[in-house]
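Asker: below: sequence and its predicted model.
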Amino acid sequence: MSSLAPGRPCPICRKPAAEPHRPFCSQRCKDVDLHRWLSGVYAVPAVEAEEDELGLAEPEDAPPLGRRSPADGT
């Protein structure tokens, strides 16, 4: 039985993936990928929410706290 996994190549070096290290071809490529994650090369973009004075984020469509709208009748 071959140690090469069928399917996609290693995402780091594009060689055929090896079953013990799948989806990578070797421990080296696994370590390269881990280093990229830990050093911030791979980052998921996020939108930062605005925070109120207590440091709590409010939903964008929520009315401001402590204020009533004219529709409340007060």
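Answerer: Structure received. Numbering: from 1, shown residues only.
Asker: can we go C-alpha only for contacts and neighbour counts from here?
Answerer: OK.
Asker: what ranges do the strands span in the chain?
Answerer: Applying DSSP state E to the chain gives strands spanning 4-9, 16-18.
Asker: closest to A49 out of the ones you listed?
Answerer: strand 4-9 (37.7 Å; CA to CA).
Asker: so what's the residue count around R8?
Answerer: Using other CA atoms under 10 Å, R8 is surrounded by 13 other residues.
Asker: again with A5
Answerer: There are 17 residues near A5, going by other CA under 10 Å.
Asker: pretty sure it is touching K15, no?
Answerer: No: at 10.8 Å, A5 does not count as touching K15 under the criterion of CA atoms under 8 Å.
Asker: next up, a second structure to put side by side with the first:
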Amino acid sequence: MSCPICDRETVAKYRPFCSARCADVDLGKWVTGAYAIPSSDPADAEEAADEIERRSALEDPPKH
């Protein structure tokens, strides 16, 4: 089996990767959304907008 990041042979300790570096590269792609699957469903866009608004409200409490 080859590493999905660099195509080298995998190492049992890091499987399915060849090294901690490639495992970290993969994790970074997940965290940044590089593996996201695009959707054209309007409900998905509305749900994403609602989530962004909710998170923004949590990060920036109202100023009085």
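Answerer: Received it, and whenever you're ready, just let me know what you need. Note that the structure is a prediction, hence the values are computed from the model and not measured.
Asker: figure out which of the strands of structure 1 is closest to A43 of structure 1.
Answerer: Across the strands of structure 1, closest to A43 of structure 1 is strand 4-9 (CA to CA), at 22.2 Å.
Asker: how far does the top helix by length along structure 2 sit from its chain's centre?
Answerer: The longest helix of structure 2 (DSSP state H) is helix 42-59. Chain-centre distance of helix 42-59 of structure 2: 17 Å, with CA atoms, centre = their mean, to the nearest Å.
Asker: which residues does it contact?
Answerer: Helix 42-59 of structure 2 is contacted by residues S39 when judged by CA atoms under 8 Å, 6 or more residues apart in numbering.
Asker: returning to what we had before: highest mean neighbour count out of the strands of structure 1?
Answerer: strand 16-18 (a mean of 20; mean count of other CA atoms under 10 Å).
Asker: quick one: that one to structure 2 mean distance?
Answerer: Strand 16-18 of structure 1, aligned to structure 2 and superposed, deviates on average by 0.2 Å (mean CA distance after the TM-score superposition for structure 1).
Asker: corresponding residues in structure 2 for that strand?
Answerer: Aligned by TM-score structural alignment, strand 16-18 of structure 1 falls on residues 9-11 of structure 2.
Asker: and P45 of structure 1, which of the strands of structure 1 is closest to it?
Answerer: Nearest of the strands of structure 1 (CA to CA): strand 4-9, 25.8 Å.
Asker: centre-most residue in structure 2?
Answerer: Centroid check for structure 2 by CA atoms, centre = their mean gives W30 as the closest residue, at 2.2 Å.
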